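K.L.:
Give the three-dimensional model of this entry:
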Amino acid sequence: MLKTAFQRYIDNFKGFSREIWILTIITFINRAGTMVLPFLSKYLKEDLGFSYSQVGWIMVCFGVGSMLGSWLGGKLSDKIGFYKIMIFSLLTSGLMFFVIQYITSFIGLCISMFAIMTVADMYRPAMFVSIGAYAKPENRTRALTLVRLAINLGFAAGPALGGLIIMNIGYNGLFWADGITCIVAILIFWIKVKEKKKSAFTDKEHPGEILTHSVFKDKPFWLFLFTCLISGILFFQMFTTIPLYHKEQFNLTEFQTGLLLTMNGILVFFCEMPIVSYVERKKINKVKVVAFGCVLMAVSMFLLLINTWVGILTIMMLFMTFAEMFAFPFSNSVALSRAPKGHEGRYMAIYTMSFSLAHILSAKVGMEIIEYFKKDGYQMNWFFMGSIGLVGSLCGYWVYKLIQKEHKLQ
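P.N.:
Model prediction:
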């Protein structure tokens, strides 16, 4: 029985091209090095002594840079190709991480966070387009999931290592680790993967699911992005308000916070691919799965209203982890499937921008609610986040109905 289950798990990883595996490896190296992000709000608040509002504004600059980077990355991927964008983004952002640790003023950090995220997040839409070029259409959702597994496994290693680095070396060590891993990852990609101008899979036999020719007229896509935005706002609480809450409400150390995030990454590594394969096998509608993920995220936020028992943090993390496994791999796939050929970069840029906007809103709204309500700030924040999660899931169900109607008209 155990052998059969293991064999079935291994079978989920078959059928990928060499380039997809290399992309997965460099994504893992890059994400394992992303140690600054989970501790950024703590670094700004506790190490540099900024107020909640100032931390919120720095995170806004972080998010605005991320939005601009996503848009530029997508547009330039369609114009000059994803390959050049990926190399420029990781190499330059790696070097920028070395410099940013020496900037400690509020204005300086606002400008430098904006600049580094503009460059760093050009990578994301370019990477999504590269999956479209190097993976067969029937393998795309699994290929996206494989890369997400690498991201999550990297995130599993990153926060725990990051917590140890902070406790032993200090926050400066994180910036060095981040920069070095960016540069190592992209050098591997540059040496091992050759540039590909066009996908071999864009011939007449595999035309893709072309539903609309203008992204701005694609109503279901924009409503779907609203659900993605809400999911992102809730998910990013894990890197903005929740690490601070761990410390202030339950007195957890950076290492303990890192371990909770590590549990999230390990669970995703073992469970996400089987979930994706099951949904693909049973042909379950992907938009419905994303809406269900949004419901679970709302539940995870409401669970934090129980603030007298430390064990609730583990239960909340379990709900958030499964929510993430339902929401994110399929949202990637839905967004890519709606893009007409030659416009993948544009669609994936707008899709990734919705998560950048989520980062801005997640940090700023969360921090402002906590500051405004003072004593009950965290409680009000969890209630607000849970409520908008329910709105996002209803919107997702509406998108499902619209797409069903679309298919009937074709």
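K.L.:
Please count neighbours and contacts with C-alpha atoms only from this point.
P.N.:
Noted.
K.L.:
Beyond the helix or strand hosting Met167, next helix or strand please.
P.N.:
Using DSSP states H and E, Met167 maps to helix 140-168. Sequence order places helix 171-192 as the next helix or strand after helix 140-168, per DSSP H and E.
K.L.:
Run through who's touching the helix or strand following that following helix.
P.N.:
Downstream of helix 171-192, the first helix or strand assigned by DSSP H and E is helix 219-235. Helix 219-235 has contacts (CA atoms under 8 Å, 6 or more residues apart in numbering) with 215, 291, 294, 297-298, 301, 320, 324, 327, 331, 335, 338, 351, 354-355, 357-359, 361-362, 385-386, 388-389, 392-393, 395-396, 399, 402-403.
K.L.:
Which ChimeraX command selects the buried ones in those?
P.N.:
Those of the contacts of helix 219-235 that count as buried under 16 or more other CA atoms under 10 Å are selected in ChimeraX with:
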select :215,291,294,297,298,301,320,324,327,331,335,338,351,354,355,357,358,359,361,362,385,386,388,389,392,393,395,396,399
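K.L.:
Please generate a structure for the following sequence too, so the two can be compared:
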Amino acid sequence: MTLPVWVLLVGTLVNTVGSFLMLFLTLYLTQKGFSPFHAGLALGAWGAGRIAGAFVGGTIADRVGYRFAMALSMFSTAALITALIGAANLGNPWLVVLAALAAALLNGVWRPPAQAMITEATPPGHLVMVMAFWRLAFNLGVLVAPLLGALLSRVSWDLLFWVEAGSSALFGVLALTALPAVAAPASTPAAPSAPAPPTGYGRVLRDGAFVLFLFALLVNGIVYIQGPATLPLHLNGLGYRPEVFGALVSLNALVVICLEVPVTRLTQRMRPRTAVAAGMALTGIGLSLWSVELGIAGLVVATLVWTMGEVVASPSMFAYPGQVAPPHLRARYIAASTVANQIGYSVGPVLGTALWAGVGGAVFWICGALAAVAVLAVLAGVRTVDTVKASTPAEPESVAASTDADPKRVSEGAAVDGSVP
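P.N.:
Predicted coordinates for the structure are as follows:
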């Protein structure tokens, strides 16, 4: 892997290990004396801000460069989390909600430029595997964060968020000092007599095949999130203790962490269309099996199938937007895919729990049917990456377009680009 990729893997791990706000915000605020309504409103503002932040991040990254966008995101997040602590200590709920919204928006900016830089700094044949390692960094962070957060909260609730602000600032320092400065790729100008082509997200939405991929991500997000959203209600209705749900969720995390990288050694050889469609199909099959009452063994099998859907699809799903995007819109394509997925995760729990209240366990059969729709959208919309490679420069633009005048920085980037994971 290249030096920028290693830096981003470490930065992602540090940032995710310190991501406590989403997990503990409601507890933090209620401990401070805020009402559950205001605590929930602040958490909702955080979720909405993260989605909006991805849109903003795609625009900033494509216009001014990846390193600047990431550093801006991390330093601003650190400052705004500090402001949130101050607002909480003042006891003003509306300042807390505003600070949560602003912090989340700026926090959401970093991911599209990070993913775009990974795409440009990785030889195409290794990108799917590198995305598996990037997801591993995320998943390890997600595994450690709740445990570390619980320990810190025993010392001080404020300390919890001071540490998060510090981890964001540390990632910002890593971005500024260890990543190359990258010029935003220029678009190809239209001929004088030709009408100006659409730019920005208008250009993304004009890509009909990619819009089908976005639709598949949205539907897949709605389907996948029924695991943590609806499964506990279903298990409770069947008379299982909460420990059963906890064990199934832990099994999911363990399998993803242990198997995703080894499985990706095989799936990276597949076309993106095949890997993503197969993974989404497994997700739907696993969810459908949850509606079949076969005892604990059946729940374990269904959970393993659902989990393998994530393992098979996710690395290719993450790699694909950057592979097919025009270079000057790479971060926007990645941001659009991030937003589609996140909207699915946000809408899914509302739809799933409402359906469960009406039809019970049959909600998982409906999820299986929705997964089939997502698979069809992938088969219709996902293009062969080989058709894009012919128009992609052999040298990653993150090295060739460096705005640093430091030749040492440029030569370092060029030297590591030939390495493999």
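K.L.:
Once they're superposed, what TM-score comes out?
P.N.:
After superposition, the two chains reach a TM-score of 0.73 (TM-score structural alignment, normalised by the length of the first structure), with 367 aligned residues with a CA RMSD of 4.1 Å.
K.L.:
quick one: contacts for the residue most central in space within the first structure?
P.N.:
Nearest to the mean C-alpha position of the first structure, by CA atoms, centre = their mean, lies Phe355 at 7.2 Å. Residues near Phe355 of the first structure by CA under 8 Å, 6+ apart: Cys228, Leu229, Gly232, Ile233.
K.L.:
so of the contacts of helix 219-235 of the first structure, which ones are in helices?
P.N.:
Within these, residues falling in helices by DSSP state H are 291, 294, 297-298, 301, 320, 324, 327, 331, 335, 351, 354-355, 357-359, 361-362, 385-386, 388-389, 392-393, 395-396, 399, 402-403.
K.L.:
before we move on, the earlier item: across to the second structure, which of the contacts of Phe355 of the first structure hold up?
P.N.:
Retained in the second structure by both residues aligned by TM-score structural alignment, their matches' CA atoms under 8 Å are the following of these: Cys228, Leu229, Gly232.
K.L.:
if I line the two up, what does the last one land on in the second structure?
P.N.:
Structural alignment places Gly232 of the first structure opposite Gly221 in the second structure (criterion: TM-score structural alignment).
K.L.:
measure the closest residue in space to its match that isn't next to it in sequence to Gly295 of the second structure for me?
P.N.:
Using CA to CA, 6 or more residues apart in numbering and skipping residues adjacent in sequence, the residue nearest Gly221 of the second structure is Gly344, 4.2 Å away. To Gly295 of the second structure, Gly344 of the second structure is 29 Å away according to CA to CA, to the nearest Å.
K.L.:
Ile51 of the second structure now?
P.N.:
38 Å.
K.L.:
When those two are compared, which one has more neighbours?
P.N.:
Ile51 (24 against 11; other CA atoms under 10 Å).
K.L.:
Leaving aside the residues adjacent along the chain, what's closest to the more buried one?
P.N.:
Val339 (5.7 Å).
K.L.:
go on, Val97 of the second structure?
P.N.:
The shortest distance from Val97 of the second structure to any non-neighbouring residue, by CA to CA, 6+ apart, is to Ala42 (4.5 Å).
K.L.:
Determine the number of other residues adjacent to that neighbour.
P.N.:
Residues within reach of Ala42 of the second structure, counting by other CA under 10 Å, total 25.
K.L.:
Spit out the contact partners of it.
P.N.:
Leu25, Thr26, Val96, Val97, Leu98, Ala100, Leu101 are the contacts of Ala42 of the second structure under CA under 8 Å, 6+ apart.
K.L.:
next one: Lys408 of the first structure
P.N.:
Lys408 of the first structure makes no contacts at all, as judged by CA under 8 Å, 6+ apart.
K.L.:
next one: Thr34 of the first structure
P.N.:
Gly154, Phe155, Gly158, Ala177, Asp178.
K.L.:
isn't Val263 of the second structure right next to Glu310, touching?
P.N.:
No: in this structure Val263 of the second structure lies outside contact range of Glu310 using CA atoms under 8 Å: 11.0 Å.
K.L.:
Find the residue closest to the counterpart of Val399 of the first structure in the second structure in space, skipping its chain neighbours.
P.N.:
Using TM-score structural alignment, the partner of Val399 of the first structure in the second structure is Gly381. Distances taken as CA to CA, 6+ apart place Ala209 nearest to Gly381 of the second structure, at 4.2 Å, with adjacent residues excluded.
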